[in-house]
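A.B. asks: Predicted model follows, preceded by the sequence.
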Amino acid sequence: MSQIYHVREGAVLSCSFGSGESELKVPKSHGTAIQGKNQATVTDHIGNVNIMTFGMCTKTDPPVPCVPATTLKWINGKKDYQLGGEMALLNTCIASCMQGGIIKIIHSGQDE
């Protein structure tokens, strides 16, 4: 099993229907930083705020520009470590897009 890391701004994301990778944005501090960048929580899931485009959405034929559409928080956050009342985001968390894609964290953003 791979190691579990807390996620910070700059983490690399992928979507099962995206043509490329994306980077996690955490513009608002939750009170903690990792290696000088904001630590993320499960609430950092908003499309075009936290989760940027994955290029093209390949769910349709022909593919159309990706617009990440998540309505639920990331799942599998760290229950015993919270920031501002929300679970910390871990590199094992996933989020679902309303287009049917599964968003995963490829790299935590930390200098591992």
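C.D. replies: Right, received. Where do you want to start?

A.B. asks: For the rest of this, base every contact and every neighbour count on C-alpha atoms.
C.D. replies: Will do.

A.B. asks: who's in contact with residue 101?
C.D. replies: Counting by C-alpha atoms under 8 Å, 6 or more residues apart in numbering, residue 101 touches 15-18.

A.B. asks: whoops, residue 103 was the one
C.D. replies: With C-alpha under 8 Å, 6+ apart, residue 103 has these contacts: 13-16, 94-97.

A.B. asks: another structure for you, compare them:
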Amino acid sequence: MGCPHVCSGATLQCSFGAAPATLNVLPVNRTLIGGMPAANIMDYIPLVNITTFGMCQSLANPTVASATAAAMGALTPMPCIPATATPWIPGVPTLLLGNMPALDANCTLMCTWAGVIKVVYPGQVQMLIP
């Protein structure tokens, strides 16, 4: 069985985020999975596609580094504003949505502040029928 494809409403988690986030997929590709817009690797735009993960704990994030320095070195998480600048990898090269590879549950997304964003729940479930 293949890996589930990702659609709008999927749950994401960042390695430095304090809370899960939701993937928002705009219906521009006109492809639905279970009634929800299907995602491709280009659905990585901060605050449009990738919502906030609550608080960021990465010292690579300048706001966290500043707050931590002001607190005499005690890690001080700051509000997360995703800094995703490149598409999801690797994508599904055999399935194109809007001329770009589709997104499946094995794909990851890198945040500029060193976080790795993974799909926790793809937004749809594949059912096996015996």
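C.D. replies: Okay, I see it. Because the structure is predicted, anything quoted here is derived from the model rather than measured.

A.B. asks: So which of the contacts of residue 101 of the first structure is the closest to residue 86 of the first structure?
C.D. replies: Nearest to residue 86 of the first structure, judged by C-alpha to C-alpha, of those is residue 15 at 23.4 Å.

A.B. asks: so the closest one makes contact with residue 21?
C.D. replies: Yes: in this structure residue 15 of the first structure lies within contact range of residue 21 using C-alpha atoms under 8 Å: 7.4 Å.

A.B. asks: Overlap in contacts, the two.
C.D. replies: Joint contacts of residue 15 of the first structure and residue 21 (C-alpha under 8 Å, 6+ apart) are residue 54.

A.B. asks: still on that earlier bit, could the contacts of residue 101 of the first structure be laid out in TSV, adding secondary structure?
C.D. replies: Formatted as TSV, these follow (DSSP: H, G, I helix; E, B strand; the rest coil):
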residue	secondary structure
15	strand
16	coil
17	coil
18	strand
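
A.B. asks: Which of those ranks first by neighbour count?
C.D. replies: residue 15 (26 neighbours; other C-alpha atoms under 10 Å).

A.B. asks: Can I get the contacts of residue 101 of the first structure in a markdown table including distance to residue 111 of the first structure?
C.D. replies: Formatted as a markdown table, these follow (distance: C-alpha to C-alpha, whole Å):
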| residue | distance to residue 111 of the first structure |
| --- | --- |
| 15 | 22 |
| 16 | 25 |
| 17 | 27 |
| 18 | 25 |
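
A.B. asks: what ranges do the strands span in the second structure?
C.D. replies: Along the second structure, the stretches classed as strands by DSSP state E are 11-14, 21-22, 32-33, 36-37, 55-56, 78-79, 92-97, 100-102, 108-110, 116-121.
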